[in-house]
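# here is my input; please provide its structure:
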Amino acid sequence: MASNRPAPAAPFVPSQRGTEAFGYGSYSTDEGPWEEWNPTEDSTRPVRGRHRVAKQRGGGLARSSTVLGVGVMAAVGAGGMASAHAGKPPVSISMPDLPVSHLPAVGSLLEDEPSAPQGSATALSSVGMTGTDNAEDAGDAGEALRNRIMAQAEQQQGQAESKAAAAAVAAADKQVADAAAQAEQAAASKAAAAKEQAEAQAKKAAEAARLAELAKQYALPTSSYTLTSLFGQAGSMWSSGYHTGLDFAAPTGTLIKAIHSGTITQAGWAGSYGYRTVLTLDDGTELWFCHQSSINVSVGQKVSTGDVIGRVGATGNVTGPHLHLEVHPDGQPIGIDPMAWLRGKGVNP
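Next up, the predicted model:
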């Protein structure tokens, strides 16, 4: 710290002393003479470092008063304070010549804290705060930071939990939708299968009804028979190389009946077929009854289902008594399977 510039010395004339000297109510001849004292660099101990505020302790008020007094004296010594009123002649200030050791230096007032090194900086936020206060502030800042971090963590956790809950809800909804779709599809498939089955049953019932109705119109050509040769069987016994009809083996003289109503178009000998009767139905289908032992109808005669048209025999190319039946749609020379045709009419040989 630079020393204070010495104040200009005022001539000491006791007779000119005023009655308003600093620090005194009136002049007294008992006082003085005193020597003037101006603080210099040699008389004051420099204070190193920046001023620091002492910790607030029990004697803080007394120390503050002491510092204030020292400051006042320093100002008085630096400025001179010539007079208390403007316009009056300057008045010198006399201070007792006390040893420097009796004056408390500013640095000694802060002896509880080590002097800060030259050029050191103290944060403005720490001025007037004790170590405990700084620790508490640091603790509060740490606690605030911790609370903020915890709040952010809780917020992030809440967001994650919300997202997880939303995902779980979406997954559950999807599962419910999939289950509903599967159930709907299964129900639709089941309904379609049931409908198809019902339609099949209805169709079967309708066909049965139709066959039952046809069965009233169609009948087997004979009774007490045995099927010995089927349509299409190959063999040298037949001139075509295969069997062209259906054989009903029965005793000679067994009655032969009309399968359906129609008109007799042929009745007589037919070579290898023996005695043959041809019954033409209304749709043009020809039914051939062959190997008869006798014929009971004539050409042009109308017959109905179940009418007797002849008897079983063994005429023509045969090995035993039987009825050889052939079916020729529209009078075609090549016949079809009589078994399938009869079943299509509701008659099962």
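
# can we go C-alpha only for contacts and neighbour counts from here?
Will do.

# for this structure, which strand is longest?
Longest strand in the chain, counting residues (DSSP state E): strand 286-295.

# immediately after that one, which helix or strand?
strand 302-303 (DSSP states H and E).

# in the protein, which spans are helices?
Taking DSSP state H, the helices of the chain run over residues 60-79, 106-109, 131-215, 338-344.

# got TSV for the ones you listed, with mean neighbour count and distance to residue 301 too?
Formatted as TSV, the helices of the chain follow (neighbours: other C-alpha atoms under 10 Å; distance: least, C-alpha to C-alpha, whole Å):
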stretch	mean neighbour count	distance to residue 301
helix 60-79	14	155
helix 106-109	16	159
helix 131-215	12	23
helix 338-344	16	23
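
# JSON lines for those helices, including distance to residue 17?
Listed next are the helices of the chain as JSON lines, based on distance: least, C-alpha to C-alpha, whole Å:
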{"stretch": "helix 60-79", "distance to residue 17": "19"}
{"stretch": "helix 106-109", "distance to residue 17": "34"}
{"stretch": "helix 131-215", "distance to residue 17": "53"}
{"stretch": "helix 338-344", "distance to residue 17": "164"}
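
# for residue 39, which of the ones you listed is the nearest?
Of all the helices of the chain, helix 60-79 sits nearest to residue 39, with 6.2 Å by C-alpha to C-alpha.

# other SSEs contacting that closest one?
Under the contact criterion of 3 or more C-alpha pairs under 8 Å, 6 or more residues apart in numbering; DSSP states H and E, helix 60-79 touches helix 106-109.

# from the chain's centroid, how far away is the helix it packs on?
On the basis of C-alpha atoms, centre = their mean, to the nearest Å, helix 106-109 sits 75 Å off its chain's mean C-alpha point.

# check stretch 245-264 too.
Relative to its parent chain, stretch 245-264 has a centroid offset of 79 Å by C-alpha atoms, centre = their mean.

# how far does that stretch stretch from start to finish?
Start-to-end span of stretch 245-264 (C-alpha to C-alpha, to the nearest Å) is 19 Å.

# same question, stretch 332-345
Calculated as C-alpha to C-alpha, the first-to-last residue distance of stretch 332-345 is 20 Å.

# now do that stretch: distance to the chain's middle.
67 Å.

# how about this one, so we can line them up?
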Amino acid sequence: MASNRPAPAAPFVPSQQQPETFGYGSYRTDEGPWEEWNPTEESIRPVRGRHRVAKQRGGLARSSTVLGVGVIAAVGAGGMASAQTGKPPVSISLPDLPNVGSLISDDEPAAETTATPLSDIGGTAVADSEDTGTAHADAGEALRTRIMAQAEQQQVQVDTKAQAATEAALAKQAQEAAAAAEKKAAEEAAAAKKAAEEEAAKKAEAERLAELARQYTLPTSSYTITSTFGQAGSMWSSGYHTGLDFAAPTGTLIKAIHSGTITEAGWAGSYGYRTILTLDDGTELWFCHQSSISVSVGQKVSTGDVIGRVGATGNVTGPHLHLEVHPDGQAGGIDPMAWLRDKGLTP
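Have a look, this model is predicted:
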């Protein structure tokens, strides 16, 4: 850049040193010598060419570009401060400065430049601050919405799991209740079936006994049971009673208990007059102490046929019928009372 012509040197006089308007510290002797420069119209005449210097006004060269940059920096700093502190922006209204070409005196036309009004700069900075705050607010709201959505999703998952567990527990309880009810029903059905079977068995037994009762009959009537099977006593040679005694008056009729064949009829020592009736299954019925016998050996008799009369023959203390039962003709007999009851008869 072209510079002004140097002014003629003036003699340096230290005692005439003037205090500096701007400076740091006291006057330094290693600097200088300084000489006063007073520009004149001749010294500031513009130089023809590409490089030009603007005219000085009031001893200070001002450039719209430099001043504009400073104002922009100031306004920007003010806008940042306003955005940081949160205070409402303050509008700055400054007149638009002329461009650099108006400050340069030259015959050649200067390039056109466009100056941006400071009011627009301030407004743009404020708008940017507002946009930034809005962007932060939108980002915060988006983050909050996302967190709430995640929390809600987690809560939904927890509720779903809890509901599934509850439904599983209810289903298990229902299955257990159904199984218990089914088991109880099965037990009740089994008990009912068993009771029915027992009832049917009792009924069948009653029918069987009724049928047997029609086939079997008691050996006599108008009697009294005086001695039972197995009763101990010295009156019997075996030491115990081997039959069942029906005490009745002498001459009371003795009947055939069941149909069979007469295999013995006559005197039998201590048994007196005895008749043996052998049934079809081989069971022998002994009718002892008779006063008379009405049948003979080999004779077929039916249920209820008279075979003799009650007496007191043999080893006795009074008139009675001594009845013994010998299955398959065995020597040792069984209890006649039990055998008669098995045939549906109650002595």
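
# TM value for the aligned chains?
Remark: TM-score between the superposed chains equals 0.68 [TM-score structural alignment, normalised by the length of structure 2]; 283 aligned residues with a C-alpha RMSD of 4.3 Å.

# quick one on the thing from earlier: corresponding residues in structure 2 for the longest strand of structure 1?
With TM-score structural alignment applied, strand 286-295 of structure 1 matches the range 284-293 in structure 2.

# with stretch 323-330 of structure 1 instead?
Taking TM-score structural alignment, stretch 323-330 of structure 1 hits residues 321-328 over in structure 2.

# pull out the buried residues from that stretch.
321-327 (16 or more other C-alpha atoms under 10 Å).

# how about stretch 223-241 of structure 1?
By neighbour count on 16+ other C-alpha under 10 Å, the buried set for stretch 223-241 of structure 1 is 225, 230-231.

# likewise stretch 277-295 of structure 2?
277-279, 283-293, 295.

# do stretch 64-81 of structure 2 as well
In stretch 64-81 of structure 2, counting by 16+ other C-alpha under 10 Å, buried: 64, 68, 71-72, 75-76, 78-80.

# in strands, which of those residues fall?
Using DSSP E, none of the buried residues of stretch 64-81 of structure 2 sit in strands.

# residues touching the residue nearest to residue 347 of structure 1 when sequence neighbours are not counted, list them.
Leaving aside its sequence neighbours, residue 347 of structure 1 sits nearest to residue 215 (C-alpha to C-alpha, 6 or more residues apart in numbering; 6.2 Å). Going by C-alpha atoms under 8 Å, 6 or more residues apart in numbering, residue 215 of structure 1 touches 345-347.

# residue 290 of structure 2 too?
Contacts of residue 290 of structure 2 (C-alpha under 8 Å, 6+ apart): 272-274, 308-313, 321.

# most neighbours among the residues you listed, which one?
residue 321 (31 neighbours; other C-alpha atoms under 10 Å).

# what residue in structure 2 is paired with residue 205 of structure 1?
Superposed on structure 2 with TM-score structural alignment, residue 205 of structure 1 falls opposite residue 203.

# what's the distance between that match and residue 4 of structure 2?
In terms of C-alpha to C-alpha, residue 203 of structure 2 sits 152 Å off from residue 4 of structure 2.

# ok, now residue 207 of structure 2?
Taken as C-alpha to C-alpha, the span from residue 207 of structure 2 to residue 4 of structure 2 is 158 Å.

# try residue 155 of structure 2
In terms of C-alpha to C-alpha, residue 155 of structure 2 sits 83 Å off from residue 4 of structure 2.

# try residue 208 of structure 2
Taking C-alpha to C-alpha, one finds residue 208 of structure 2 at 159 Å from residue 4 of structure 2.

# same check, this time on residue 79 of structure 2
For residue 79 of structure 2, the distance to residue 4 of structure 2 - C-alpha to C-alpha - is 41 Å.

# what's the answer for residue 153 of structure 2, then?
Distance from residue 153 of structure 2 to residue 4 of structure 2, by C-alpha to C-alpha: 79 Å.

# what does the residue nearest to residue 347 of structure 1 correspond to in structure 2?
That one, residue 215 of structure 1, aligns with residue 213 by TM-score structural alignment.

# do residue 309 of structure 1 as well
Using TM-score structural alignment, residue 309 of structure 1 lines up with residue 307 in structure 2.

# same question for residue 247 of structure 1.
So residue 247 of structure 1 corresponds to residue 245, using TM-score structural alignment.

# return the residues in contact with that match.
225-228, 320-323.

# and with 10 Å instead?
Shown in contact with residue 245 of structure 2 (C-alpha atoms under 10 Å, 6 or more residues apart in numbering): 223-229, 288, 319-324, 336.

# please apply the same query to residue 166 of structure 2.
So residue 166 of structure 2 contacts 160, 172 (C-alpha under 10 Å, 6+ apart).

# kindly report the same for residue 285 of structure 2.
By C-alpha under 10 Å, 6+ apart, residue 285 of structure 2 lies in contact with 256-258, 260, 262, 275-279, 323-327, 329, 333, 336.

# just residue 63 of structure 1 next, same as before
54, 56-57, 69, 106, 109-110.

# thinking again about what came up before, ok, the match of residue 309 of structure 1 to residue 262 of structure 2 distance?
Using C-alpha to C-alpha, residue 307 of structure 2 is found at 9 Å from residue 262 of structure 2.

# need the overlap of contacts for those two.
Joint contacts of residue 307 of structure 2 and residue 262 (C-alpha under 10 Å, 6+ apart) are 256, 275-277, 295-296, 301.
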